[in-house]
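Engineer: The amino acid sequence is not available; the structure is as follows:
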């Protein structure tokens, strides 16, 4: 069996575009040439890779499997090129990172601003993804690393290396005059008796809280959904509802908003912030540098003590 990297790149273009024509445009080839290369690849693998229809193409099970291998092979080739083009200098390269909402909004902008300013030849593709997508992306090589908050009881596949770098917890944010604001201890079940301000349905936090509510036999009482923690805090301050937020975020906005921040007593409210990489995967030098920067940046931000009882005004 023999196929070259060009065939793999063409296959990936077609698979991601879900169209021979669009894939040909990405590959800067004619549709006929791309179709012939795909057929040749199918013949060599003795497997059908695409289902073809008038709407485009769809991967077969064999095609999905090949796409996983193709991503890994092509990304490894790019790393080799990157490392040897600037040999040991890491002057140029690319990283793809899948991260949860908290990482994308709360600390990665600051981390990447300093990191990229000092490395003009490096580019980063940071994508907000659900926890399951982060794990899958790192496993199949679509992402170089993943950043997420691993909750109590969450299993990570053995093929992945987990690098914890800080702890965070979920807290309840309420208006200052809310009935729960003066409570010393609050459970998530207590909070479910009140309307909630939540993040959008595509966020990891929303899906996690929705699942936890169902485990308690209650629906998550969503009053309004927003994009971003600042918007959520403004809605909570205005009295629209209460909200479950990462503590680091809630305390930041409490400094200039009329909010009460109370800890949840539920064990699952604690999260281990972790970086995921493949156990058999070697990051390029600049990737390892970014990993170290994230670790150092967050290790300097320990958990705070129990928030003080708010002063009513």
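Structural biologist: The structure has been received and is ready for your questions. Nothing here was measured: the structure is a model prediction, and the numbers come from that model.

Engineer: Could you use CA atoms for every contact and neighbour count after this?
Structural biologist: Will do.

Engineer: Would you state the strands of the stretch 101-250 of the chain in chain order?
Structural biologist: If DSSP state E, counting those that start in this stretch is used as the criterion, the strands of the stretch 101-250 of the chain fall at 122-128, 145-151, 160-175, 196-199, 222-226, 243-246.

Engineer: Next one for the comparison:
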């Protein structure tokens, strides 16, 4: 059997509900003869009469009554499809996958995404957040595994497009009683004689620190390597090492600096800027575009 034409089914339902071809034509702004032709073709398609002509109108046959029930269901389904697709076009539905650095995840990204999802027009959008190091973020977005990446602007994003996001400031966390704890500010070189607790070697912060140390003809002495800043601060609090961390992380929530001293890092690179990276704006889904606009609006004013 050939596919049913939704316009014909819609006219068939209208004829059944009004009991009159002429009245159905008036509602649809179609002449009655055109409706009669469509209904005759529909009867040929199903192979059985669907309407009985009465003196004052028409009524469905038993087969027509069955088709009427199915037609209403099909038209309701088509209307739902149309509404859902309109919601996608408006950015109201969809799924967005984000790959983000540990800094972005720990600091503000989760809260910023939650604020976006709380808006009524974004209620049906789903967001997947996954923590990665910067090279994996760039590769994942470039290869289409994620719509959006959030990383430090020092990362080499290649041909990806980007928008500014938030900023943070690196500081030096030391345990109370440490020889550096009495200083008012530090240069990076001042930290190198001491053991550090660090993130994985391929993280953006660690790559940058290794390069800065090499430029000074030194190396970073890693006593402990952890996967996130929360763990790094716990190690510092235990008195095992010092660490270079975002001040925003060290001063927040469970990481509040009890037992820690946070010292300003007097380096031009201590102020970091994050970016949103994606393949190209036209390829983003409406949901992803809406999320990018929301996150980009949170960038600090130059």
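Structural biologist: In hand now; what should we look at? A quick note: this is a predicted structure, and the numbers were derived from the prediction, not measured.

Engineer: circling back to that earlier point, is it possible to get JSON lines of the strands of the stretch 101-250 of structure 1 that adds mean neighbour count?
Structural biologist: Formatted as JSON lines, these follow (neighbours: other Cα atoms under 10 Å):
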{"stretch": "strand 122-128", "mean neighbour count": "16"}
{"stretch": "strand 145-151", "mean neighbour count": "24"}
{"stretch": "strand 160-175", "mean neighbour count": "21"}
{"stretch": "strand 196-199", "mean neighbour count": "27"}
{"stretch": "strand 222-226", "mean neighbour count": "15"}
{"stretch": "strand 243-246", "mean neighbour count": "24"}
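
Engineer: I'd like to know which of these is closest to residue 181 of structure 1.
Structural biologist: With Cα to Cα as the criterion, residue 181 of structure 1 lies closest to strand 160-175 of the strands of the stretch 101-250 of structure 1, at 6.4 Å.

Engineer: Export the strands of the stretch 101-250 of structure 1 as a markdown table, with columns for distance to residue 73 of structure 1.
Structural biologist: A markdown table is the format used below for these (distance: least, Cα to Cα, whole Å):
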| stretch | distance to residue 73 of structure 1 |
| --- | --- |
| strand 122-128 | 19 |
| strand 145-151 | 16 |
| strand 160-175 | 18 |
| strand 196-199 | 36 |
| strand 222-226 | 39 |
| strand 243-246 | 37 |
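
Engineer: among these, which is nearest residue 289 of structure 1?
Structural biologist: Distances from residue 289 of structure 1 to each of the strands of the stretch 101-250 of structure 1 were compared by Cα to Cα, and the smallest falls on strand 122-128, at 11.8 Å.

Engineer: Once aligned, what mean separation remains between that closest one and structure 2?
Structural biologist: By mean Cα distance after the TM-score superposition for structure 1, the fitted strand 122-128 of structure 1 averages 2.1 Å away from its aligned residues in structure 2.

Engineer: Report the aligned residue range of structure 2 for that strand.
Structural biologist: Correspondence between strand 122-128 of structure 1 and structure 2 is established over residues 125-131, with TM-score structural alignment as the criterion.

Engineer: who's in contact with that stretch?
Structural biologist: The contact list for stretch 125-131 of structure 2, computed with Cα atoms under 8 Å, 6 or more residues apart in numbering, reads 92-102, 105, 113, 117, 287.

Engineer: quick one: secondary structure of the residue nearest to the spatial centre of structure 2?
Structural biologist: Averaging the C-alpha coordinates of structure 2 gives a centre point, and the residue nearest to it by Cα atoms, centre = their mean is residue 96 (3.5 Å). Using DSSP: H, G, I helix; E, B strand; the rest coil, the structure places residue 96 of structure 2 in strand.

Engineer: so it touches residue 287, yeah?
Structural biologist: Yes: using Cα atoms under 8 Å, residue 96 of structure 2 is in contact with residue 287, at 6.9 Å.

Engineer: coming back round to it: and the furthest pair within the contacts of stretch 125-131 of structure 2?
Structural biologist: With distances taken as Cα to Cα, the most widely separated pair in the contacts of stretch 125-131 of structure 2 is 92 and 102, at 28.2 Å.

Engineer: Between the two, which is the more surrounded one?
Structural biologist: A direct count of neighbours by other Cα atoms under 10 Å for residue 92 of structure 2 and residue 102 places residue 102 higher, at 23 against 19.
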